[in-house]
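Enquirer: everything below, folded, please.
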Amino acid sequence: MRAEALALRLAELAGTGEGDLRSLVGEFRRSEVLVPVVEGALLSVATGPVRWLFAFTSVEALEVFARQRGEVVDEWVPVFGARLVDQVIPDIGGPVGVAVDVGSPAGMVLPPVAGIVPDAVALDGAGAAV
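Expert: As a prediction, this is how the structure comes out:
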């Protein structure tokens, strides 16, 4: 499933400031997003104790982000949101969230908290310090 429905929900949320966040997380989990790869690693950034993976709903959104950063991103992997949060994030270790469509008006973050990422790696879960 492509991420058009997710992009639409993000745009609606950005436009109105209202939306069902639980539904948005569900849409993310069902969507195939693009995760940029730079020098053989998933592109991420650390802010404090949290590492943020970048995910995009389209090649166009990814390209806008790369231009804004002055970065060349010519490789990405398609991955379903559920796989990203349930399998990839726990393998990274520590608190890891997802920044979706960063650089666009509809960008948002999915923080590393219980209900979004597995409890064992959530900031507020049993496996991570708050």
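
Enquirer: only C-alpha atoms for contact and neighbour calcs from this point on.
Expert: Noted.

Enquirer: where do the helices sit along this protein?
Expert: 4-16, 21-30, 59-69, 81-83, 89-92 (DSSP state H).

Enquirer: to compare against the first, here's another:
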Amino acid sequence: MELAAEISAYRDGRGDPGRLVGEFRRAVLLAPLADGPDGGLMSAVSGGIRWLYAFTDEEALARFAEARGESGREWPYLAILGARLVDAVVPQVEGPAGVAVNVADEDGSMLFPPVAGIVPDACAVDIADDVEPDARTHGVVA
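Expert: Predicted structure coming up:
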């Protein structure tokens, strides 16, 4: 099943968090590039977490551009595996970071927060030194 379908199933109460995270990690996502001198990937900070924007396809990215009132410009993006985004990019971000997928889709968006099972343990905000890895859960947020 593709990521958008897994998100839909999860939001409808039929999904499995482990399967959703697995599909997220396998999916090729479109991460728009930020404007400005610093470059990098487009993101926003909310609740003390930097959320990297990612989209399942060009149509989802176009809905995001439209929602921002910026559909008339070119939107360069990086095609990247979800696993690479959380395993290689998130550790480079200063402070907690997660991934916001399809944020302009009211019924199809999903947040993958900086918690164990999604991001590397060193970047997870929910890991205490005394917590066993088997006691962790997947923290996806619809």
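
Enquirer: picking that back up, adding mean neighbour count and distance to Pro112 of structure 1, write the helices of structure 1 out as JSON lines.
Expert: Shown next, in JSON lines, are the helices of structure 1 (neighbours: other CA atoms under 10 Å; distance: least, CA to CA, whole Å):
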{"stretch": "helix 4-16", "mean neighbour count": "17", "distance to Pro112 of structure 1": "19"}
{"stretch": "helix 21-30", "mean neighbour count": "17", "distance to Pro112 of structure 1": "12"}
{"stretch": "helix 59-69", "mean neighbour count": "16", "distance to Pro112 of structure 1": "22"}
{"stretch": "helix 81-83", "mean neighbour count": "19", "distance to Pro112 of structure 1": "14"}
{"stretch": "helix 89-92", "mean neighbour count": "16", "distance to Pro112 of structure 1": "9"}
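
Enquirer: can you check which of these gets nearest to Gly48 of structure 1?
Expert: Evaluated with CA to CA, these place helix 89-92 nearest to Gly48 of structure 1, the distance being 15.9 Å.

Enquirer: on that earlier part again, which one of the helices of structure 1 lies nearest to Gly40 of structure 1?
Expert: So among the helices of structure 1, helix 89-92 is nearest, using CA to CA, at 14.6 Å.

Enquirer: what about the closest one, how far off from structure 2?
Expert: When structure 2 is superposed, helix 89-92 of structure 1 averages 0.6 Å from its matched positions, counting by mean CA distance after the TM-score superposition for structure 1.

Enquirer: what sits up against that helix?
Expert: For helix 89-92 of structure 1, contacts defined as CA atoms under 8 Å, 6 or more residues apart in numbering pick out Val96, Gly97, Val117, Pro118, Ala120, Val121.
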